Each structure stands twice: as C-alpha cells, then as structure tokens.
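Trainee: how does the following fold in three dimensions:
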Amino acid sequence: MPRTALARLALLLTMASAWAAPPATAQEMHLSTRAAAFDDRDPVDFGRDVPHRLPVHGIDVSRFQGDIDWHAAARAGVNFAFIKATEGGDLIDPAFGPNWRAAARAGVLRGAYHFYYFCTDARTQARWFIRNVPRGAGALPPVLDMEWNPHSPTCQKRPAPAVVRREMNVFLNRLERHYGQRPIVYTTPQFYRENALGRVRAEFWLRSVAKPLAEVYPGQHWHFWQYSGTGIVRGIGGDVDLNAFGGTRAQWAKWVAQRRQ
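Mentor: As a prediction, the model looks like this:
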C-alpha cells in the first residue's frame, strides 16, 4: 500500500478510535480544566474569600445573552454552564436547544435549569421540565432556580415558607427519580433567608455578588457560587453571570465523574 494511503488509513483509525473512546476519566477531566480569563464590568472586593482563587469557573445563560460563540467561551475558561430551559408549566427558553447542543460541541459541561413559578403547582412544572430537557449522557444535574420575582406581570404570589419547601421537594423528588440524580438548588440571599432553605436536602448554588458566601449564608455548605452578574466573557455579547465551583480541580473532576448522567 502506498505510504500516503497508509497515512490516510492511520488518520481514519485514530479518528474512529477517538469517537469510540469511553467517557473521560476523572483524571482526564482534571487535566482538561481551563483557567478562567474573564473580566468584570463592575468588580467587587470580597476580601480574603476571593472567588478568583477558586480554579474552576463557569457561567449561566438564557436567551438574554443572545447568540453565543461557545468555542470562544470555552477557550476563555468556561468549564461549565447552567442553561435556562423552562419556566413555570408552559414556557421554554427559545435559546435552550441551540445553547444545549452548541455547548456540548464546544466541550463545555452543561446542566439545564428551571425557573420556578409560584402560580403553578410543582408537579406540573416538573412534568414540563422533564418533557423538554433530555435525559442524555454527559449532562450535569438539573437545577431548580428558587427566587422571588417581584417584576412578574402574572404572579406576585409568595407562599409561606413551609409551603415553599414542600413544593420544592415535590419538584426535586420527581426530577431525581427521572434523571437519576438530585437537582441542585439555586437561590438568592433573601429567598434563602425567608424560606429557611437550609432545611432542604440538596446541593446548593448560591448567589452573592457583594459579600462572601460565609457572611451571607452562615453555616451553609455549597458547591457553586454565583459571584457576579456583570461578567465579560469572550464569545458572549453583554453581561453574563459568573460562577465558581467550591473546590479544587481534583474535587471538581471527582464531583463531575459522580454526577454526570
């Protein structure tokens, strides 16, 4: 066989083996973690608890970020992304499908999140999320976004804390049964405090863009910190939320290996 043909055959075999390769091990994912090269339009001094000291960073996005160049974002250090999928019992973010597929093609680990609507029961909202978010290999755990929405034109309802926690557990339990992993809970300082969310069994993704998490959520264990709403990331036009994983690269690799669907 001519040398050029042998070279082509070797290349094809290499490509085929790459496509057929098993999922990355924790060590492989550890090695592939990219350092963040983000900027911030309105940076905050967090004192000693500087989020930039944490090695694994990512973003969360919705249709408001417009078209995203996910390959550019990945090169800038976006290691994970939480992508808005659904809201209430009948709304889907129109950018969810394109973002979900493009993030995966760029090698960004991604999970889908649901924005809770207090005028629709939890079972209906869980069914809506399950209907629209695929249960496929490689996804991070789903996320339940719990916060008051005082600007909602259709629902100003604020249930009692016990009702909030009960409805949350209905949603979390249904998704856990379907996806095989407990959803993460995202929340804000006010909502966490007013509804005693420390009583909820879940991993937490906490927002605090002005003070360290230990000061805002004393005693609460967390996995993700949303530390800015004014981030600047290559590939994204305008502001974007910035997030950090609360551990080392090795801990991130272990967490991902245990929780990817």
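Trainee: CA atoms for contacts and neighbours, from now on please.
Mentor: Fine.
Trainee: strands along the stretch 51-200 of the chain, start to end?
Mentor: Counting by DSSP state E, counting those that start in this stretch, residue ranges of the strands within the stretch 51-200 of the chain are 57-61, 80-87, 91-92, 109-115, 143-146, 184-187.
Trainee: now those strands as a markdown table including distance to Gln251 and mean neighbour count?
Mentor: Shown next, in a markdown table, are those (distance: least, C-alpha to C-alpha, whole Å; neighbours: other C-alpha atoms under 10 Å):
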| stretch | distance to Gln251 | mean neighbour count |
| --- | --- | --- |
| strand 57-61 | 13 | 24 |
| strand 80-87 | 14 | 24 |
| strand 91-92 | 33 | 16 |
| strand 109-115 | 15 | 24 |
| strand 143-146 | 20 | 22 |
| strand 184-187 | 17 | 23 |
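Trainee: let's see this one next to it:
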Amino acid sequence: MRSGPIAAAREGRHTPEKKKQELTCAERPNCRCKGRQVHAKKEKARADVCGAAQSPPQGKAGTRRKEKARNEEKRMKKKKKQGKKRKWLIPLAVVLLAAVVFSVLVGTKVIRINTLLAAGYPVHGIDVSHYQGEIDWAAMKQQGMDFAYIKATEGSAHEDECFDKNWEQAKAAGMICGAYHFFSFESEGAKQAEHFIKKVGDLKGSLIPVVDVEYYGKYVKTPPDVEKVRKEVRDMIDALEGEYGEKPMIYCTYNVYRKYIEGVFDEVPLWIRNVYYPPEDIGRKWTLWQYTDRAQLDGYQGEEKSIDCNVFQGEKGQLNNYVIQ
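Mentor: As a prediction, the model looks like this:
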C-alpha cells in the first residue's frame, strides 16, 4: 500500500467517483423508495436493483392487482379442468345413450339378438298348439327343425284340439316329438298327470313329457301359494315318472323358476324361457332354451302368426338321451 502525499492525492481523486456509483434514494431522480437506500449498479446488467423496482407496488392498488391475478389463475385452472372433464363426458354420454337405446330395442324385441346367438346351437326345435293351426311338418323339417313339442292337455280336463293330427303328421315327417301339458294352479297334480297319460298313452320312441308351469289369468298379478304349487307339481312329476320310467321336464319362465322351481326340482330337466338373452344366469344346467316367441316360419296357418323356437344344449346324438326307450 502506498502512503504519502501522492497516495493521498490519488485517494482524494477516486473518492468522489466511487460515491457517484452509490447514490441514495434522495439523490436519485424519480426514485420511489421511501428510505434512504443506496443504489448500486450491476456491472453486467447495468440495471436498477432497488427493492422498489423489483417488488410490485404496495398499497390497495397493488393488493387488488395481486388478487385479480390470483383469481385469473384460478379461473384458468378451473376452465382447463372442465375442458378435460368434457373430453371424457361426451364419449361416456354417447355410450350410455347407445346402451339405453339398444336395451329398449332388445326389450321391445325390435332387435332379436337371441336369434343370432341361438344360431350357434346345432339342435333346433319348435313348440306348437292349436294356435298355429294347420302345420306343414315337412316344411318345418326342411327349415332346420329337429324336434317338436306338441301341446296335448291342460289342467285335469282340457285337450288340445290339434294334438292328434300334429302328433301323427310330425312323426311321419321324421321329427323327434314330445308332448307337453299346461299345468293348472286350480287342479291337483295327480289328476292332471292322469289326464295327460290317458290322452297321450305310450311314449316309447318319443321325448320325455313336459310340464309347462307358468302364470296365466289372475295369477299373473296374484301368484298362488308357493308350498301348494310345489306339492302339486311334485305329485304330477312323480306320477309321470312312475308311468314312463323317466323324469319329465319342467318348462317355466324366470319368475316361476325363481319362486317355485329353484332349489326344489334340481334333479328334473329344465326347459327355460328367456326371449331377451341366453339363460346363463339361471344358476344351473338347462336342457332346452326357448329363445323367441316371435319367429316367422313357413308352413303353418293359424290365428297365431308367430311360433316359439328353441335350442337343445348338446349335439343331436345327445338328444336321444331324452327319448323314452
């Protein structure tokens, strides 16, 4: 370090220049600082680094601007979030609408999905009564029908007027035939079995008999007593088995199955009706599935324009397991 007059003189020369680099707020024109801060110039940026220059204006105006900025940021985030929701809400709404429309069309039988699904089964058949009138059984055979269940009796006294002719002509056409009985809630099961046996007679070479249990008339709204129905159905099943040496089959709808048949007649072959979708949810093996009551086939002329169609769960050779020997 130098000392002496020369050094002092040099020091005196440089001191004012240094002070020019560090000015107080009072010495700076247009400075907004309230204190007497010292301002330094950055060598690199040559920019004012005063706290007043860096910080946003204080006071009510500054607070309002901050609040406005925060609100705008929130609004933009909310808008962006809503936009993302709309992106998946629209496709979801379209899918739900399509599902509702499809369900309505299936429920009203405009779309007959069962017909497409049933086509995958190898063995098909029909069930008929006097409602189909005169039937051309050869034409039924030509349209791929392998078997037919024909109504024989109802209750303890009624006979189907077309049974004899249908039975004879269907067998002559080479159809595998079976006879069914429409169960009455107003007659004893044993008497109904006796009536059926008397009408149908020998069934060797034919399919096992069927007991058709479904609601009708006033019983649609007021189903009969569960235990009473089960007893009478059991009496009829036992009587038919005693006569023909084979357990008969029970035909029923889902409602009747759940209320009277499920868990009680599990050893009896089941013919289930479901005209909306395959009966895979029934909870047990089924033998026949009535998949539609709206089929339109050639070869019959009666008051009923539609005909019931069914499939067998198995190959054609396995259908012989249900033929009385």
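Trainee: about what we covered before: what's the closest of the strands of the stretch 51-200 of the first structure to Gly235 of the first structure?
Mentor: Among the strands of the stretch 51-200 of the first structure, strand 57-61 comes nearest to Gly235 of the first structure, with 12.0 Å by C-alpha to C-alpha.
Trainee: who touches the corresponding residue of the first structure for Ala152 of the second structure in this structure?
Mentor: Using TM-score structural alignment, the partner of Ala152 of the second structure in the first structure is Ala85. By C-alpha atoms under 8 Å, 6 or more residues apart in numbering, the residues touching Ala85 of the first structure are 62, 92-93, 96, 112-114, 129, 132-133.
Trainee: quick one: the helices in the stretch 151-261 of the first structure?
Mentor: Here the stretch 151-261 of the first structure has its helices, by DSSP state H, counting those that start in this stretch, at 161-179, 189-194, 213-216, 249-259.
Trainee: how far does the third one sit from the chain's center?
Mentor: Same thing as helix 213-216 of the first structure. Here the centre of helix 213-216 of the first structure is set off from its chain's centre by 21 Å, with C-alpha atoms, centre = their mean, to the nearest Å.
Trainee: next, the buried residues of it.
Mentor: 213, 216 (16 or more other C-alpha atoms under 10 Å).
Trainee: do the same with the second one
Mentor: By neighbour count with 16+ other C-alpha under 10 Å, helix 189-194 of the first structure contains the buried residues Tyr192.
Trainee: which stretch of the second structure lines up against that helix?
Mentor: On the second structure, the counterpart of helix 189-194 of the first structure by TM-score structural alignment is residues 254-259.
Trainee: can you check the first one too?
Mentor: In the comparison with the second structure, helix 161-179 of the first structure aligns to the range 226-244 (TM-score structural alignment).
Trainee: would you mind getting the average deviation of that stretch from the first structure?
Mentor: For stretch 226-244 of the second structure, the mean deviation from the first structure after alignment is 1.1 Å (mean C-alpha distance after the TM-score superposition for the first structure).
Trainee: quick revisit: let me have the contacts of Ala85 of the first structure in CSV, extended by distance to Ala122 of the first structure.
Mentor: CSV is the format used below for the contacts of Ala85 of the first structure (distance: C-alpha to C-alpha, whole Å):
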residue, distance to Ala122 of the first structure
Ser62, 22
Ile92, 16
Asp93, 19
Phe96, 21
Ala112, 17
Tyr113, 15
His114, 11
Phe129, 11
Asn132, 16
Val133, 16
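Trainee: before we move on, the earlier item: out of the strands of the stretch 51-200 of the first structure, which is closest to His223 of the first structure?
Mentor: Of all the strands of the stretch 51-200 of the first structure, strand 184-187 sits nearest to His223 of the first structure, with 8.9 Å by C-alpha to C-alpha.
Trainee: for that closest one, packing partners?
Mentor: Judged by 3 or more C-alpha pairs under 8 Å, 6 or more residues apart in numbering; DSSP states H and E, strand 184-187 of the first structure is in contact with strand 143-146, strand 203-207.
Trainee: what are the contacting residues of it?
Mentor: If you take C-alpha under 8 Å, 6+ apart as the criterion, strand 184-187 of the first structure is touched by 141-147, 202-207.
Trainee: the residues you listed: which two are farthest apart?
Mentor: Maximum pairwise distance among these (C-alpha to C-alpha): 19.0 Å, between Pro141 and Glu147.
Trainee: between these two, point out the one with more neighbours.
Mentor: Pro141 (24 against 17; other C-alpha atoms under 10 Å).
Trainee: show me what contacts the alignment partner in the second structure of that one?
Mentor: Using TM-score structural alignment to pair residues, one finds that Pro141 of the first structure aligns to Ile208 in the second structure. Ile208 of the second structure makes contacts with 178-179, 246-249, 322-324, as judged by C-alpha under 8 Å, 6+ apart.
Trainee: which of those are conserved in the first structure?
Mentor: Compared against the first structure with both residues aligned by TM-score structural alignment, their matches' C-alpha atoms under 8 Å, those retain 178-179, 246-249, 323-324.
Trainee: let me know the closest of the residues you listed to Ile6 of the second structure.
Mentor: Ile6 of the second structure has its nearest neighbour among those in Met249, at 130.3 Å by C-alpha to C-alpha.
Trainee: got the helices and strands packed on strand 184-187 of the first structure as a markdown table, with distance to Gly77 of the first structure columns?
Mentor: Rendered in a markdown table, the data for these read as follows (distance: least, C-alpha to C-alpha, whole Å):
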| stretch | distance to Gly77 of the first structure |
| --- | --- |
| strand 143-146 | 22 |
| strand 203-207 | 19 |
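Trainee: outside of stretch 237-250 of the first structure itself, list whatever touches it.
Mentor: Outside stretch 237-250 of the first structure, the residues that reach it (C-alpha under 8 Å, 6+ apart) are 26-27, 30, 33, 41, 51, 54-61, 65-68, 222-233, 252.
Trainee: try 6 Å
Mentor: Residues outside stretch 237-250 of the first structure that contact it (C-alpha atoms under 6 Å, 6 or more residues apart in numbering) are 30, 56-60, 223-232.
Trainee: how much space between the aligned residue in the second structure for Asn99 of the first structure and Val211 of the second structure?
Mentor: By TM-score structural alignment, Asn99 of the first structure lines up with Asn166 in the second structure. The gap separating Asn166 of the second structure from Val211 of the second structure is 19 Å, by C-alpha to C-alpha, to the nearest Å.
Trainee: over to Gln290 of the second structure?
Mentor: Plainly put, Gln290 of the second structure is 15 Å away from Val211 of the second structure if you go by C-alpha to C-alpha.
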